[in-house]
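Trainee: Pasting the sequence and the predicted model now:
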Amino acid sequence: MILLDKLFLQCTDTATNYKKFAKIKGLQHETVNERQKQRVKKGIYHIQHVNNFHNRLKGWMERFQGVATKYLDNYLYWFRWLELGKNSAFEKRVEQMLISACQKLNYNTVEIIKMA
């Protein structure tokens, strides 16, 4: 979602469940129709970043051949950590891994997704 002039905007593909979600949450909603080869709408709305991120996550998760729901938070956090550090030097990534391992998480990804 994009913060634009104090309004929240949801930009999605044309799946109907997104329209209902936007209405319930009071979001401005723009759709991009990829079936009709529409990549950008009104010169600024697109979903390519989300699709790219989803493809990277899906490809990374496939190596595990499925994960238990109770461990999903751990896998998502691991992937997020790898993504955030992908442009860092190896030594810096090791340092961050050690620091992260000592910190207590204060959120639960699955619960946040369920509440959305």
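Mentor: It's in.
Trainee: C-alpha only now, for contacts and for neighbours.
Mentor: Fine.
Trainee: all helices for this structure, in order.
Mentor: 16-25, 48-62, 72-84, 90-102, 109-115 (DSSP state H).
Trainee: Which other helices and strands does the shortest one contact?
Mentor: Counting contacts by 3 or more Cα pairs under 8 Å, 6 or more residues apart in numbering; DSSP states H and E, the secondary-structure elements packed against helix 109-115 are helix 72-84.
Trainee: The structure to be compared is supplied as follows:
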Amino acid sequence: MEIDGVLGKHIDTSALLCTDTATNYKKFATMKGLQHEAINVRKGIYTKKGIYHIQHVNGYHTCLKKWINRFQGVETKYLDNYLFWHLFLELNKKMPFQERVKEMLLSSCRKVNFTTVQHLSEA
């Protein structure tokens, strides 16, 4: 899956893209007209200009990878569902288990209803 298809429609042109040094990010930033700051972690550089870094993204990615590995792979068309599930669990990790289960079930119903209403209004 190419990066433009996943992120392209969700990034405002005034945004700053701060990434590692992978060449696909540089190309994406150029295509979208974004300011781009690349951090070369391989060379031991963890911040740029004293404010740009990718530690939060790397930390989240590590946490997400650890969590998603239990499923032994996810089909791309369901990836959004897994990402929302993970986000819900992260945002509510201090909530008692029974309350979290109840909230997750209620939230999933609200999302389905919202999607259905949106889908019907577009038809």
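Mentor: Looks like it arrived, so ask away. From a predicted model like this one, the values you see are computed outputs, not experimental measurements.
Trainee: Report the TM-score for the pair.
Mentor: Superposed pair, TM-score by TM-score structural alignment, normalised by the length of structure 1: 0.76. Supporting alignment: 102 aligned residues with a Cα RMSD of 2.0 Å.
Trainee: before we move on, back to that, tell me which of the helices of structure 1 sits nearest to Glu34 of structure 1.
Mentor: helix 48-62 (10.1 Å; Cα to Cα).
Trainee: which residues in structure 2 does that closest one match up with?
Mentor: Counting by TM-score structural alignment, helix 48-62 of structure 1 lines up with residues 55-69 of structure 2.
Trainee: Contacts for the matching stretch next, please.
Mentor: Contact partners of stretch 55-69 of structure 2, identified using Cα atoms under 8 Å, 6 or more residues apart in numbering, comprise Tyr46, Tyr82, His86.
Trainee: what does stretch 83-95 of structure 2 correspond to over in structure 1?
Mentor: So stretch 83-95 of structure 2 sits over residues 76-88 in structure 1, by TM-score structural alignment.
Trainee: From Leu98 of structure 1, how far out is the residue of structure 1 most remote from its centre?
Mentor: What lies farthest from the middle of structure 1 is Glu91; by Cα atoms, centre = their mean that is 26.6 Å. Distance, Glu91 of structure 1 to Leu98 of structure 1, using Cα to Cα, to the nearest Å: 11 Å.
Trainee: Next: His46 of structure 1.
Mentor: 37 Å.
Trainee: again, but for Lys58 of structure 1
Mentor: 26 Å.
Trainee: quick one: the biggest strand by length in structure 1 aligns where in structure 2?
Mentor: Taking DSSP state E as the assignment, the strand of structure 1 that covers the most residues is strand 7-12. Aligned by TM-score structural alignment, strand 7-12 of structure 1 corresponds to residues 14-19 of structure 2.
Trainee: The matching stretch: which residues count as buried?
Mentor: Buried residues in stretch 14-19 of structure 2, defined by neighbour count with 16 or more other Cα atoms under 10 Å: Leu17, Cys18, Thr19.
Trainee: Could you export the residues you listed as TSV, including distance to Thr116 of structure 2?
Mentor: Below are the buried residues of stretch 14-19 of structure 2 laid out as TSV (distance: Cα to Cα, whole Å):
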residue	distance to Thr116 of structure 2
Leu17	33
Cys18	36
Thr19	36
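Trainee: Out of those, which is nearest to Val112 of structure 2?
Mentor: For the buried residues of stretch 14-19 of structure 2, the nearest to Val112 of structure 2 is Leu17 (32.1 Å; Cα to Cα).
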